[in-house]
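Visitor: Only the shape, not the letters, is given here:
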């Protein structure tokens, strides 16, 4: 719990522009806080528009607000620095080489937590808040962070491809649907996605059923194999008994023949002996 509290304090005292602990912290009229130099630099770039905005909530201020150092935040930053809390404590929030980075962050960028298919922008947790808090973003479609957002933009008309042409099997934008794809079978991308997902569910169920049937077939085949094996063993055993009995009968027959031959020889010997005496 204590570690979670330290992480919360780190976020509280971090500047969303430079992402480091606040330096000469100032709080602007909307309630968000920044390093004095960071917000000054941000507003210097907007001076030509005569409108000065908050980098987080986009609220605008006219005229340019006067910046006053926040003593309370400055004391809080100093106290946390004494505990050894520094910029490295939040390194796991920063985007690495394999992460999708927030498109709004300046300087060292945070990891994106969501990408918006309407804005075609990826947002970190802080910069995503307006999508959750403002009704203007209610219909925006948020997805997992993606680096391929530009693939959703029509290369011809620079419009988000929110339509799908079933005739040509490709995603198109609204301008395409009334131009080169006019008269084609077109639906919204959301409708096509829903139908594909439904087809996928049905297909998955069929595959699972086929797998179950195959498993049943395998069990049947295994049982048949076991039955055949048992039958084969019984046949071998039976044949072995028959062969043993046949060998025994042949052996008895051989002995009978030998006895018969000996008996015949003895008879002939006796006969010749009698004849010799006569």
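Guide: Thanks, I have the structure now. Keep in mind that what you see is a predicted model, and the values were worked out from it rather than measured. Numbers count the residues shown, from 1 in each chain.
Visitor: rest of the way, CA atoms for contacts and neighbours
Guide: OK.
Visitor: Let's verify residue 167: helix, strand, or coil?
Guide: Using DSSP: H, G, I helix; E, B strand; the rest coil, the structure places residue 167 in coil.
Visitor: next up, a second structure to put side by side with the first:
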């Protein structure tokens, strides 16, 4: 019969576990954790900001000084454990897959929304069924991606291996076996790198399109204002012409009256 740990022991264990994942600078759970040469862990942004403010390269905990600024890299192992710990603190909402969303392949009955797809298992998992991939050593090596439908399309049709590379010559996705055969002499990059490049190009293209759209809108506004000014000018010219015409009519009527008056006076004198 197994003995249960006291409730106080469990809560203390949780408290200590959370403390182990806290950055001593921001006092929050690690974000992009890095390890200093003296072995202490900090958020990359926190230790970078600390050194910039102090103008001195030392560890905030043990105060060990470094002659030059250490070149730090993200501690991938600690980051993975930290992300798992964050998910346990704030587990994602488990809900049924909605139309257009990828369902979990393991759920029976009510299908929950998948949060990841595994390119090795060729299956998609909800958060609950993904847990072994975060815990079991052999499964943690599997390639996880954002949930996708028709995951078989991510396999090389020729070698039945995961498509992980992009061939720059043929502009297609290939697997590592392809680089040893048909694409042996071709230049290749990882799909992640090509994806980042395409996103950057798309961002630049979108910015250019926005600039062109703004330029066109500005031109349209200028044309609209020009048309309005012309309308106002034409209206003023029409009003001025009407005033001139009225003045001319008044002048003619006045001259006609003067002429009639002059004729009447001339007739009177002749009589």
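Guide: Structure's in. What do you need? Keep in mind that what you see is a predicted model, and the values were worked out from it rather than measured.
Visitor: The second structure: matching residues for stretch 163-174 of the first structure?
Guide: Stretch 163-174 of the first structure corresponds to residues 165-176 in the second structure, going by TM-score structural alignment.
Visitor: Check stretch 200-210 of the first structure too.
Guide: So stretch 200-210 of the first structure sits over residues 202-212 in the second structure, by TM-score structural alignment.
Visitor: By how much does that stretch deviate from the first structure on average?
Guide: Stretch 202-212 of the second structure, aligned to the first structure and superposed, deviates on average by 1.8 Å (mean C-alpha distance after the TM-score superposition for the first structure).
Visitor: Show me how far that stretch is from its chain's centre.
Guide: Chain-centre distance of stretch 202-212 of the second structure: 14 Å, with C-alpha atoms, centre = their mean, to the nearest Å.
Visitor: How about stretch 114-134 of the first structure?
Guide: Relative to the chain's own centre, stretch 114-134 of the first structure is displaced by 22 Å; criterion: C-alpha atoms, centre = their mean.
Visitor: got it, and stretch 232-244 of the first structure?
Guide: The answer for stretch 232-244 of the first structure is 58 Å, by C-alpha atoms, centre = their mean.
Visitor: mean per-residue distance, that stretch to the second structure?
Guide: Compared with the second structure after fitting, stretch 232-244 of the first structure deviates on average by 1.6 Å (mean C-alpha distance after the TM-score superposition for the first structure).
Visitor: which residues of the second structure does that stretch align to?
Guide: Under TM-score structural alignment, the match for stretch 232-244 of the first structure is residues 234-246.
Visitor: May I see the buried residues of that stretch?
Guide: Of the residues in stretch 234-246 of the second structure, none is buried under the neighbour-count criterion (16 or more other C-alpha atoms under 10 Å).
Visitor: Show me where the stretch 151-271 of the second structure has its helices.
Guide: Counting by DSSP state H, counting those that start in this stretch, one finds helices in the stretch 151-271 of the second structure at the ranges 191-270.
Visitor: and residue 242 of the second structure, what is it in contact with?
Guide: Neighbour list for residue 242 of the second structure: empty [criterion: C-alpha atoms under 8 Å, 6 or more residues apart in numbering].
Visitor: Now do it against residue 235 of the second structure, distance only.
Guide: 11 Å (C-alpha to C-alpha, to the nearest Å).
Visitor: shared neighbours of these two, which are they?
Guide: Shared contacts of residue 242 of the second structure and residue 235 (C-alpha under 8 Å, 6+ apart): none.
Visitor: now the match of stretch 163-174 of the first structure: how far from the chain's centre is it?
Guide: Relative to its parent chain, stretch 165-176 of the second structure has a centroid offset of 26 Å by C-alpha atoms, centre = their mean.
Visitor: Just the buried positions in that stretch, please.
Guide: Those would be 165-167, 173-176, for stretch 165-176 of the second structure by 16+ other C-alpha under 10 Å.
Visitor: CSV for the residues you listed, including distance to residue 95 of the second structure?
Guide: Compiled in CSV, these are given as follows (distance: C-alpha to C-alpha, whole Å):
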residue, distance to residue 95 of the second structure
165, 34
166, 35
167, 39
173, 33
174, 35
175, 34
176, 37
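Visitor: ok, these vs residue 211 of the second structure, which is closest?
Guide: residue 166 (31.1 Å; C-alpha to C-alpha).
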